[in-house]
Every structure is written in C-alpha cells, then in structure tokens.
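Participant: Any chance you can model this:
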Amino acid sequence: MSGGVDSSVTAKLLADQDYDLSAVFMRNWDTRDESGTDSGCEWKKDWEDVQRVCRMLGLKCEMVDLSREYWTRVFEPALDLWEAGSTPNPDIWCNKEVKFGALMDRLTSKNSWLATGHYADKKWALPPLSVSNLFAYGKFPPRPQLRRPLDRSKDQTYYLAAVPEASLARALFPLAPYKKTEVRAMAQKWGLPTASREESMGICFVGEKRKFDDFIAQYIPPKPGPIIDLEGGRILGRHPGLYSYTIGQNARIKGMHQKMFVAKKDPKENAIYVVPGPEHPALYCASITVDKWKWIWEDAPPTGIDGEGFRGRVQYRHRMVDVPGTIQRRADGTIRITFQKPQSSVATGQVAVMWNRDWCLGCGIITATEGSLH
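Facilitator: Model prediction:
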C-alpha cells in the first residue's frame, strides 16, 4: 500500500474476500540522504494514511525500508544514464528491482501473493504450440500474461513490462476491471480515509514540489555546454548539463522568433542540438536499437524475431498510444525495432515495450535511434 486511493481500494476489495491478508508499505527514499533530517518528509504522511486505512479494515500492516535497495538498484543506474545524456525511467526499474524484486524476496512464504493498486491485468495461458511440445501440449502448466486493464486512460502496464515471469505469477491486480472513476466512487462509498486524496505524479524521489534540475544537480556535478542550432551551427545558448533536456523538449531559448526543440544530444562534445518547430524532420526516427532486452516468457519469444521479424505494437513512453512496429534480433544479440511510421521524440535511455495486441511481451533500453528524416 502506498497511501493512495488505488491501493486503499485494492485492500478493501481483498479484505471483503476470503484472504489471509496483511499490508506492507515500502519506504524507498530516505530524505536524510539529502537534508540530514526526516522532518517534513512525504513518506510519513503516506505511512500514516496506510495505517488509517488498515485500522478501518482491521488489517495488520508493516513498513519495510527498501531505500538502500532502491538507491543501488534504481537510483544510481539512473544517475549514470542522466549524466550520459540519456532519459531513464526509474519507475519501471523500481517495479522490477524493488516492488516485485526485493520486496517479494522478503515475503515470508513462497505461497504468498503480492497485490498492488496498479491499473493492469493478468491472464493465464498455455505456452505456444511447437514441434518440441506437440505431444505434451496441454500437460504444461499455464503461464502468466501481463495484459492491459479496462481503463486504458490509467493503464500502467508499461511500468510493469520488466517484471519477470516468476514475480508476475505471484501478482494480483484487483483494479483490472475498474475505471478510475469507479475506484474513486468506491472509496467514497466505503468512507476510506484516502477517498479524496489527489493522485501523485512524477518520479517518486523527486516529488511534485521540486524542480527536476534542482534535484539532480545535488547528485550530478554541473557540466555546462553549448546549445547549438542543428541547421546553421550557431550557438544559441548554454545548458547546465545534458540531463536538463530530453529529446523532443521545448528548449525555451530566449530571444528566438520560433520555438526550438531538442533534436540531438552529443555526450562527447557535451552539446545539445535544437531545431525550429515541433514537426521538424530531425525530431523523427525510423527505427531504434534496444539493449538488455528481456522477454517476460524468456524461453518463448514470438516467432520470426530471428528472421523477418515479429510485427506487434510498440510503446516507448508511458503517456502514448502504442504504434505498429517490427522487432528483430540481430546477430550480436541486440534488438532492432522498426516503426511502421517514423516516430518523434524518441530518446536513448527510454524503455521500449513490445505488445501482441494487449499482451505485453517484454522490454529493453533504447541505446540508439536510426533513420532520421533530416
């Protein structure tokens, strides 16, 4: 439980069923690392809300401090990517490494299940039919599939794409058949203490009241460099560090007659290149190279990836509609995804997720973009 309305309703839905149920609150970020004190810390309010809901539902609850695991497995790798000019997504790795990793490892029983307030779904399916299992087909146990929920506007399956199959098998997503409006209405009907609590947005350790650049500057030394017009080569301004901009972002350069957008970052030159207008051809790419790819069903990737490729749906940001694309595995083991139509504002460090309709197959980290239209 996070202290929000979604996990509170999840707890109530399960409490009304015949489960041996208890709640756990994860503390992932230690503000003492920044300020030397816990005063005014947001996690304390979250923990208080969790306890209030649990008292109302008659549930045992505990807090688990996973801040060290979060620091080493999520935050430090993200810092390295930001410093190199990439755009990581820590929330995806938090789910893999912490919530469905370190926390699940601490569950007292291997028969335990972990329920969350994610808007996601899970189905059970038999493995694909092949020559090797033709005669034994039907004897294999069903396997978990990560699926999109009913409420596509709140869909969070993108953030769960890196969760391994073994963890997914022990996961429950009770909010799968509900819309957010229904969840809020249930919370109000039941009088849950978190019913009117606003949604939290943004990266968890940054919070909503701080600017990202100011926060990251506490951990990455400033490294100013030029902002350069990609078309004319003219220096238009300065940046405090490559982490301060991402591909496709409005660079907000003063004195320009037209808005300039980030088209390229050069770590070697410590330079950011911009172009005029949000539809400039240099903002688009035809394909991407993806490293550290993981299929949720590791031993059963889709057919065709070593040949002409598998045609599916691709998502490289949370708030986007998935687009058609073909995924192929190269001889060096890296993955190439070719878009059916060129895509705008694709940044290295982002996570590319592959889908078979509403079935999430796996994901990897974008390391390069190819085929700029410029």
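Participant: CA only for contacts and neighbour counts going forward, please
Facilitator: Noted.
Participant: Hmm, A125 is touching R143, no?
Facilitator: Yes - in this structure A125 lies within contact range of R143 using CA atoms under 8 Å: 5.3 Å.
Participant: Counting neighbours, go ahead and name the busier of these two.
Facilitator: The residue with more neighbours, out of A125 and R143, is R143; 16 against 11, by other CA atoms under 10 Å.
Participant: before we go on, could you also do this sequence so I can check it against the first one:
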Amino acid sequence: MCNKHVKFSCFYHYAVDNLGADAVATGHYARTSLEDEEVFEQKHTKRPDGLFRNRFEVRNPVKLLQAADSFKDQTFFLSQVSQDALRRTIFPLGELTKDFVKKIAAENRLHHVLQKKESMGICFIGKRNFEHFILQYLQPRPGKFISIEDNKVLGTHKGWFLYTLGQRAKISGLKEPWYVVEKDGVKGDVLVAPQVDHPALYRDLLRTNRVHWIAEEPPAALVRDKMMECHFRFRHQMALVPCVLTLNQDGTVWVTAVKAVRGLALGQFAVFYKSGECLGSGKILRLGPSAYTLQKGKNRTRVTPEVSSDSPGLHPTP
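Facilitator: Reported below is the predicted structural model:
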C-alpha cells in the first residue's frame, strides 16, 4: 500500500505540484506503454514535439507492462497505481536485467550498491520479529490450534492474526510440521493440517472487491462478454495462474482458476495480467470452498447403491 498511498500519491503530488517536476522516476522493474512509444504510434494521435513534459499530455490510456527481467518484475506492487500517476512516471530499469544493472554499478565503482542485500519482506518492519512487531499494536488474543481432520486441540497461540494461510504453524511440543488452513476470527481458533500440500489449502474460486483497472475501466472484452480469460497471481514472483474473470454489476469480479491454487487468503490482492500487461487488481473478499471441503461434501452425499435380493452374498449359506 505504500506505493499507492505514499510514493504514487503523497510523493508524486509533492513532486509535481510543489516542485514543478515534469515526472517522477523510480527504481521499480516495470515498463509503461509510453516508454515503448506505443501511444505515439497510434495513427489518430499526433506525436507531440518540443518539451519533454509534452509526452505526458497524450490522452490515450497508459498501460503498465511487465519488466524485461521477468524474475525481478514488480508490476505486482504497482497494480493499484492511478492512471494519472502512471502517466507521469518513468521506470529507467524496466528494459534492463538486474545483472546488467549490477554491471553498470561495477563500471561506475558503485561498490556500496553492489554489496547491498536484496530487500525482502515488509519494508517498514525490517529485521524485527514479525510477531513482536504486531503485538506492539494489537492486544494478544489467545486461541487454540485445532486439527481440521479430527477437531483435536493441538496447542495454543497468542492470536489468529499472527498467521497466514499456508504458513507452517510452530506448535509447542510437536515435531511434525502442521500448516495453517483456516482462521476463525470470532472464536480465535487456527485450524491446521498435517501436510504442506493438504487439500484444505487449495481453492479455485474467489471474489474481489471493486477492481482497480489501470488502463481500461474495465477492459472492453470483459464489459462486452461479462467474462474474460487472463492470468492472475496473489503473491509476488509466483507463477501466473490461468483463470476466467466474471464481471459483477458492482464492479467486483469472480475469479475461477483453471486449476486449484495453494494458500489463497482473504485480504490478499489478486493481480490480473494479459499478454504481458498488468491490467489491475482487487482485494480478495470471499473464497470458494477448499478441495478438502468439497471432498468431504462428496463423501457425505455418496449413497450406497441398493442391492437386489438375488445379488451374491445375500442368500443364506447352505
């Protein structure tokens, strides 16, 4: 959220409105259609001449495109940026790989840059313990770890909000790994399963809030057909997942994954892609049933077939 509310809102408006900047440049690995001059190639748009700032006066929607370095691509974190800010943002690293950037740094003797470690995790927490950080702001809410398979209580914890779906739960006294599959915010319980690939962790359906679309609001194909094939991800650097979007009247979308994915959780952002373009994103508000729930439902509704009186085994033994 720091990109949406700080860098591309507060900082952006300060640079443009107070400092009179034509644009801002960031170190994100991403590209835009402006930088590819795609906008200028459209026949109905006259290419502006003169001052550098004139290029930002083009009124065609600016697209957010994935970086040349697919591994370092950071469009996931930019999927909530406004069209106005994107129009006046430059990404100098968008066409470069991380290795080439390091080569440039070495040639210019920027050794302190080369020695910097990759930034990981949540930037404003840094090296601090996540649990300790959260408990500075939220009161502990002790609850129980419960097995999703037999409802057995396995241990206790300090608060359900300290865990996310799919992560390993450190349960005192247990050597075997258990993984968080559900959370009950009312009772305070955390449901866990004994395998990293337990079916309770897999879902293929979710619903978002009103989607923030970057270039089209929403894409023309989605408006026309009410459905659209594309890809999505809900974690940075995870493989893109093929899916089908279904548009609702309130601007929310149902996302149906072609194959069930592991670790979907409420509050995450589903970020949508099509042909190298980041279309936008929406916060996950609802989840469909897990594969484990569906499997249990099938088992409950399975009816034992009736056996006729002349079937083998029903006649008394002579």
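Participant: what's the TM-score here?
Facilitator: Aligned and superposed, the two chains score 0.80 in TM-score terms (TM-score structural alignment, normalised by the length of the second structure); 274 aligned residues with a CA RMSD of 2.2 Å.
Participant: what about the aligned residue in the second structure for Q218 of the first structure, distance to L279 of the second structure?
Facilitator: Under the alignment defined by TM-score structural alignment, Q218 of the first structure is paired with Q136 of the second structure. Taking CA to CA, to the nearest Å as the criterion, Q136 of the second structure is separated from L279 of the second structure by 37 Å.
Participant: what does P218 of the second structure give?
Facilitator: Taken as CA to CA, the spacing of P218 of the second structure relative to L279 of the second structure amounts to 9 Å.
Participant: now L287 of the second structure
Facilitator: In this view, L287 of the second structure and L279 of the second structure are 21 Å apart by CA to CA.
Participant: Could you do L114 of the second structure as well?
Facilitator: From L114 of the second structure across to L279 of the second structure, the span is 33 Å (CA to CA).
Participant: neighbour count winner among these two?
Facilitator: L279 (28 against 13).
Participant: which one in the first structure is aligned with that one?
Facilitator: L279 of the second structure maps onto L361 in the first structure when the alignment is built from TM-score structural alignment.
Participant: list the contacts for that match?
Facilitator: Applying CA atoms under 8 Å, 6 or more residues apart in numbering, one finds that L361 of the first structure lies in contact with 146, 161, 295-297, 301, 353-355.
Participant: Can I get these in CSV including neighbour count, distance to A78 of the first structure and secondary structure?
Facilitator: Supplementary listing: those in CSV, determined by neighbours: other CA atoms under 10 Å; distance: CA to CA, whole Å; DSSP: H, G, I helix; E, B strand; the rest coil:
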residue, neighbour count, distance to A78 of the first structure, secondary structure
L146, 25, 25, strand
A161, 28, 17, coil
W295, 21, 22, strand
I296, 22, 22, coil
W297, 17, 26, coil
P301, 16, 27, coil
V353, 28, 18, strand
M354, 30, 22, strand
W355, 24, 25, strand
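Participant: any idea which of those residues is closest to M256 of the first structure?
Facilitator: Each of those was checked against M256 of the first structure using CA to CA; the closest is V353, at 36.5 Å.
Participant: Isn't the closest one up against C360?
Facilitator: Yes - the pair formed by V353 of the first structure and C360 meets the contact definition of CA under 8 Å, at 7.4 Å.
Participant: What's L165 of the second structure aligned with over in the first structure?
Facilitator: Looks like L165 of the second structure aligns to I247 there (TM-score structural alignment).
Participant: quick one: its match from V275 of the first structure, how far?
Facilitator: Counting by CA to CA, the gap from I247 of the first structure to V275 of the first structure is 11 Å.
Participant: list residues touching both of these two?
Facilitator: Contact with both I247 of the first structure and V275 is made by residues 261-263, according to CA under 8 Å, 6+ apart.
Participant: okay if I get the residues you listed as a markdown table plus neighbour count?
Facilitator: Supplementary listing: those in a markdown table, determined by neighbours: other CA atoms under 10 Å:
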| residue | neighbour count |
| --- | --- |
| F261 | 27 |
| V262 | 27 |
| A263 | 29 |
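Participant: Thank you, goodbye.
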